[in-house]
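Visitor: coords below, sequence missing:
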């Protein structure tokens, strides 16, 4: 009986500590995102891309995509400034656990199983910039598809930073019906290589 009581108390304590750490991470990320309109621009672009993909004719699809050009540029520029701001976060606060589930003090106790969120955000900024410039010379439809994947993978990383990889993947699947592995397969090869080199295998 005493063993199970101690086990329950330990589990409760771990949950409370983990919840507090996650709230601090959410607050940290929100504080750095606050000066920008990144979330609004992301929503505008993803909805615009969906609308464009629903158009039957190439001419009409291109018209819709052309209307999004200014928002794409604004988003990439704002995200790059956000990444520069986030570089000032102390290393200890920027570490992210590779463990599938969030555990209290995981980044401190298992530093080898972590990566730097500042580096990951820079990878996402580079990927979004490549998609904006269309360095892969993709057709308009494929370019919009790639940019969407770059944006959603970045969103997954933010959820991973705030909660855990498992929670981030579950949210992506629930909100966008897109598995994490599919996102990785849909971004540019450069983003995928850099991402996997930093975060480890899927």
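Guide: Structure's in. What do you need? Keep in mind that what you see is a predicted model, and the values were worked out from it rather than measured.

Visitor: C-alpha only now, for contacts and for neighbours.
Guide: Noted.

Visitor: can you give me the helices in the protein?
Guide: Under the criterion DSSP state H, helices of the chain are mapped to 2-33, 38-54, 58-67, 69-86, 91-94, 106-109, 117-133, 140-162, 165-176, 180-186, 189-199.

Visitor: Can I get these in a markdown table including mean neighbour count and distance to residue 100?
Guide: Formatted as a markdown table, the helices of the chain follow (neighbours: other Cα atoms under 10 Å; distance: least, Cα to Cα, whole Å):
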| stretch | mean neighbour count | distance to residue 100 |
| --- | --- | --- |
| helix 2-33 | 14 | 14 |
| helix 38-54 | 16 | 25 |
| helix 58-67 | 14 | 37 |
| helix 69-86 | 17 | 24 |
| helix 91-94 | 14 | 17 |
| helix 106-109 | 16 | 11 |
| helix 117-133 | 21 | 16 |
| helix 140-162 | 21 | 9 |
| helix 165-176 | 16 | 5 |
| helix 180-186 | 16 | 13 |
| helix 189-199 | 15 | 12 |
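
Visitor: ok, structure two:
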């Protein structure tokens, strides 16, 4: 009995150490490619700016805020495209992401996986598509679409570093938005490309 308990503890410790090591490696990899960009800062600026514009009662001042955000939107689009292009040079073995909701050793080998490099290309296209859709609906609808695209990209980054379940819990806690709501809020083309990539029904 003592032997079995000791074995279980050893296996649990080994599992935890392996998980922590691999997650730290992924965080470091993503941070290395992100370090040359202002993507996170631009997302924060846009998120706060959209809330400010939507809360502005005066139409003139509201339009002024929308216009001021255009430069940041274009900067985000440009940087996301470059980030996705740069990340494409990462080692293929280090960019596989398990499609299972929780982290398990070697899960990508038996349960299917997707390539983070392709996921970032999907998100870059989606963000830029939403930004470029001038005149497609109201300014509020456009801001909503861009916000959804940004949040789904962040969810994928957390999925890559941790797991789908952790990413979804973080999204729900910070933004009060479920994973299903988020996927439903992005542009149709993004949703189609994204689900085609990460769905368990599609093995890669």
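Guide: On my side now, so go ahead. Note that the coordinates shown come from a computational prediction; the quantities given were computed from them, not determined experimentally.

Visitor: ok, residue 86 of the second structure to residue 18 of the second structure distance?
Guide: From residue 86 of the second structure over to residue 18 of the second structure the distance is 27 Å, taken as Cα to Cα, to the nearest Å.

Visitor: Also residue 181 of the second structure?
Guide: Per Cα to Cα, residue 181 of the second structure is found 32 Å from residue 18 of the second structure.

Visitor: With residue 98 of the second structure instead?
Guide: Taking Cα to Cα as the measure, residue 98 of the second structure falls 15 Å from residue 18 of the second structure.

Visitor: again, but for residue 68 of the second structure
Guide: For residue 68 of the second structure, the distance to residue 18 of the second structure - Cα to Cα - is 46 Å.

Visitor: same deal with residue 38 of the second structure?
Guide: Residue 38 of the second structure sits 31 Å away from residue 18 of the second structure, going by Cα to Cα.

Visitor: again, but for residue 128 of the second structure
Guide: 37 Å.

Visitor: and if you look at residue 184 of the second structure?
Guide: Taken as Cα to Cα, the span from residue 184 of the second structure to residue 18 of the second structure is 34 Å.

Visitor: And residue 39 of the second structure, by the same measure?
Guide: 30 Å.

Visitor: Also residue 106 of the second structure?
Guide: Taken as Cα to Cα, the span from residue 106 of the second structure to residue 18 of the second structure is 11 Å.

Visitor: what do you get for residue 99 of the second structure?
Guide: For residue 99 of the second structure, the distance to residue 18 of the second structure - Cα to Cα - is 19 Å.

Visitor: do residue 62 of the second structure as well
Guide: Distance from residue 62 of the second structure to residue 18 of the second structure, counting by Cα to Cα: 50 Å.

Visitor: cool, residue 150 of the second structure as well?
Guide: 30 Å.

Visitor: Repeat that for residue 171 of the second structure.
Guide: Residue 171 of the second structure is 25 Å from residue 18 of the second structure, by Cα to Cα.

Visitor: same thing with residue 56 of the second structure?
Guide: 50 Å.

Visitor: who's in contact with the counterpart of residue 187 of the second structure in the first structure?
Guide: By TM-score structural alignment, residue 187 of the second structure lines up with residue 188 in the first structure. Residue 188 of the first structure is in contact with 127, 131, 146, 150, counting by Cα atoms under 8 Å, 6 or more residues apart in numbering.

Visitor: Let me have those residues in TSV, adding distance to residue 177 of the first structure as columns.
Guide: Listed next are these as TSV, based on distance: Cα to Cα, whole Å:
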residue	distance to residue 177 of the first structure
127	22
131	22
146	16
150	16
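
Visitor: distance of residue 19 of the second structure from residue 25 of the second structure?
Guide: 10 Å.

Visitor: same check, this time on residue 123 of the second structure
Guide: 22 Å.

Visitor: just residue 200 of the second structure next, same as before
Guide: Plainly put, residue 200 of the second structure is 25 Å away from residue 25 of the second structure if you go by Cα to Cα.

Visitor: ok, and the closest non-adjacent residue to residue 122 of the first structure?
Guide: residue 83 (6.3 Å; Cα to Cα, 6 or more residues apart in numbering).

Visitor: Spit out the contact partners of the aligned residue in the second structure for residue 101 of the first structure.
Guide: Superposed on the second structure with TM-score structural alignment, residue 101 of the first structure falls opposite residue 102. Residue 102 of the second structure makes contacts with 163, 164, 165, 166, as judged by Cα under 8 Å, 6+ apart.

Visitor: cool, and residue 187 of the first structure?
Guide: Applying Cα under 8 Å, 6+ apart, the residues near residue 187 of the first structure are 127, 146, 147, 149, 150.
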